[in-house]
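Engineer: Below is the structure, and that's it, no one-letter string:
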């Protein structure tokens, strides 16, 4: 009865079954609840059904665009059918539409942490709502333009809502990059679906072992780390010898979004051919993962986005890339150049060069 490949077979009163590609196809809860899941050829969830005591309780069907982003869903819960369409800005959900109503989402710059939502119902005035989030960008409250709380929740450790204290309007954002589906209880997480009851994804990591040896695992510590795309990567932490429970977070000196930026693709391709590893220890530094620890050891805190820091590193990287494109840099000069960018970033973090939030100490 061996369980292969980190697949969860039983947990409490729940049993799980998978297909040959490692996708969750069946989840039984207790004696009476059965959920089934169906996928397309790219392992994307396209249909889910929930039966309770043999009676069909809910159905969900889903469609995606060529980039893998979910663009539509049709759900039926207890006989009530709802259709939604989703518009995207890059990999962030920008707009949610249903017949006669739409919601526009605004986020922190360079982040998936929500700031506000603008609702527009047909024939009515716009309604503005503000998100109030925790240290990792998870919504705790939503208030209207007058400051009245219209939605409020508390969570369990891995993101399942424990209690909806106020639920005057629908609010489905959860961990950064996640959207709650009432018909399944799962969170849509851009490139995968996440089960908040067990803190695991229901399909294997699309980037394979680059995300770690556990292909179903979420971020190691859900109070510090986030995984807005469903691509959990702990490679940097492993390279640096991260210790679980010490309160420190792994920070890329040259941020991942810069290493993956199309403008720098040729430069980093060349660097990788010479042994550069963006997840290597030389490109990392431990930063405090909580506000109290940041103040205690006098280093910038790292638990959310840091657009100002990324902009500063980008300026240095842009100069190096411009020199690289001239063709006048030798291989050794290019390696030394990227090393200088890393050293500048490390020394800047340790000396207080970069801006931090004055209240929390978080790197901006």
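Structural biologist: On my side now, so go ahead. The structure displayed is predicted, hence computed values, not measured ones. Numbers count the residues shown, from 1 in each chain.
Engineer: CA atoms for contacts and neighbours, from now on please.
Structural biologist: OK.
Engineer: residues in contact with the helix or strand that contains residue 143?
Structural biologist: Element membership of residue 143 [criterion: DSSP states H and E] is strand 139-144. For strand 139-144, contacts defined as Cα atoms under 8 Å, 6 or more residues apart in numbering pick out 114, 127-134, 149-154, 173-175.
Engineer: now do stretch 74-82
Structural biologist: 57-62, 83-84, 98, 183.
Engineer: could you dump those residues to CSV with neighbour count?
Structural biologist: Below are these laid out as CSV (neighbours: other Cα atoms under 10 Å):
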residue, neighbour count
57, 18
58, 21
59, 21
60, 23
61, 18
62, 18
83, 14
84, 16
98, 14
183, 19
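Engineer: Adding distance to residue 337 and secondary structure, write those out as a markdown table.
Structural biologist: Shown next, in a markdown table, are the contacts of stretch 74-82 (distance: Cα to Cα, whole Å; DSSP: H, G, I helix; E, B strand; the rest coil):
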| residue | distance to residue 337 | secondary structure |
| --- | --- | --- |
| 57 | 60 | strand |
| 58 | 57 | strand |
| 59 | 55 | strand |
| 60 | 51 | strand |
| 61 | 50 | strand |
| 62 | 47 | strand |
| 83 | 52 | strand |
| 84 | 49 | strand |
| 98 | 51 | strand |
| 183 | 52 | coil |
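Engineer: Which one of the residues you listed is nearest to residue 92?
Structural biologist: The nearest member of the contacts of stretch 74-82 to residue 92, counting by Cα to Cα, is residue 84 at 16.2 Å.
Engineer: Next up, a structure to set beside the first:
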């Protein structure tokens, strides 16, 4: 449980493996689902402005995409072919679905850290410019007034991406980074 001024602002539930399965805040409840490697593959939030489902797609170690959709309207199917060691994503198109779901692509560095996110129109919607020690790295875009950064440093952005270095998930309520089963 996270408290601020003596008031609970968030509580968490974990499974027997130490994976966070649920977060409860005044805005709503978020349920988390992981694959067998411990990668976050889905989070579903009920209540508040973030009401909806987020599905994450991964290579072996790096996130490659996220699909945001209203709860109950996700039209994404994932198939895994173990003999070929590959998976396929089936993203169903259509007028109703196009209005409901949003697809974002993650651009990662050599470690698998998301550094940039683009939308289906190839527009940059999020950027994370930090070095390996968390120091801010200046870019040409920042020097020219473009603002599109992560929430945990109070910067503006088009979307919120809480994935960080491999195994890290940023938690806004605590300001901490969830690191593969531990803070």
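Structural biologist: Looks like it came in fine. Keep in mind that this is a model prediction, so the values were computed, not measured.
Engineer: How close are the two chains, by TM-score?
Structural biologist: Once superposed, chain against chain, the TM-score is 0.62 (TM-score structural alignment, normalised by the length of structure 2); 148 aligned residues with a Cα RMSD of 3.4 Å.
Engineer: before we move on, the earlier item: narrow the contacts of strand 139-144 of structure 1 to those that are buried.
Structural biologist: 114, 128-133, 149-153, 173-175 (16 or more other Cα atoms under 10 Å).
Engineer: taking the residues you listed one by one, which sit in strands?
Structural biologist: 114, 128-133, 149-153 (DSSP state E).
Engineer: Can you pick out the most distant pair from the residues you listed?
Structural biologist: Longest span within those, Cα to Cα: 128 and 153, 19.2 Å.
Engineer: which one is residue 84 of structure 1 nearest to, not counting chain neighbours?
Structural biologist: residue 98 (4.7 Å; Cα to Cα, 6 or more residues apart in numbering).
Engineer: That neighbour and residue 83 touch, don't they?
Structural biologist: Yes: counting by Cα atoms under 8 Å, residue 98 of structure 1 touches residue 83, with 5.9 Å between them.
Engineer: so residue 65 of structure 2 touches residue 104, yeah?
Structural biologist: Yes: with contact defined as Cα under 8 Å, residue 65 of structure 2 and residue 104 form a contacting pair (5.5 Å).
Engineer: Which one of the two is surrounded by more residues?
Structural biologist: residue 104 (23 against 18; other Cα atoms under 10 Å).
Engineer: For the equivalent of residue 38 of structure 2 over in structure 1, grab the count of nearby residues.
Structural biologist: Aligned against structure 1 by TM-score structural alignment, residue 38 of structure 2 finds its counterpart in residue 68. By the criterion of other Cα under 10 Å, residue 68 of structure 1 has 14 neighbours.
Engineer: Which secondary structure state does residue 68 of structure 1 sit in?
Structural biologist: What DSSP: H, G, I helix; E, B strand; the rest coil gives for residue 68 of structure 1 is coil.
Engineer: For it, give its distance to residue 43 of structure 1.
Structural biologist: 10 Å (Cα to Cα, to the nearest Å).
Engineer: quick one, what contacts the residue nearest to residue 84 of structure 1?
Structural biologist: 82-85.
Engineer: Could you list the buried residues of the helix ranked longest in structure 2?
Structural biologist: Counting residues, the longest helix in structure 2 under DSSP state H turns out to be helix 95-100. Of the residues in helix 95-100 of structure 2, residue 97 count as buried by neighbour count, 16+ other Cα under 10 Å.
Engineer: For that helix, what is the distance to the chain centroid?
Structural biologist: Counting by Cα atoms, centre = their mean, to the nearest Å, helix 95-100 of structure 2 is centred 21 Å from the centre of its parent chain.
Engineer: and after that helix, which helix or strand comes next?
Structural biologist: strand 102-108.
Engineer: Buried residues, that next one. List them.
Structural biologist: For strand 102-108 of structure 2, by 16+ other Cα under 10 Å, it's 103-108.
Engineer: What residues in structure 1 pair up with it?
Structural biologist: Going by TM-score structural alignment: strand 102-108 of structure 2 matches residues 101-107.
Engineer: Okay, and the residue mapped onto residue 12 of structure 2 from structure 1 sits in which element?
Structural biologist: Aligned against structure 1 by TM-score structural alignment, residue 12 of structure 2 finds its counterpart in residue 37. Here residue 37 of structure 1, judged by DSSP H and E, is contained in strand 33-39.
Engineer: Surely residue 47 of structure 1 and residue 40 touch.
Structural biologist: No: assessed by Cα under 8 Å, residue 47 of structure 1 is found out of contact with residue 40, at 9.2 Å.
Engineer: Spit out the contact partners of whatever residue of structure 2 lines up with residue 117 of structure 1.
Structural biologist: Under the alignment (TM-score structural alignment), residue 117 of structure 1 maps onto residue 117 of structure 2. Counting by Cα under 8 Å, 6+ apart, residue 117 of structure 2 touches 104-107, 124-127.
Engineer: For residue 78 of structure 2, see how far away residue 117 of structure 2 is.
Structural biologist: From residue 117 of structure 2 across to residue 78 of structure 2, the span is 21 Å (Cα to Cα).
Engineer: go on, residue 182 of structure 2?
Structural biologist: Taking Cα to Cα, one finds residue 182 of structure 2 at 28 Å from residue 78 of structure 2.
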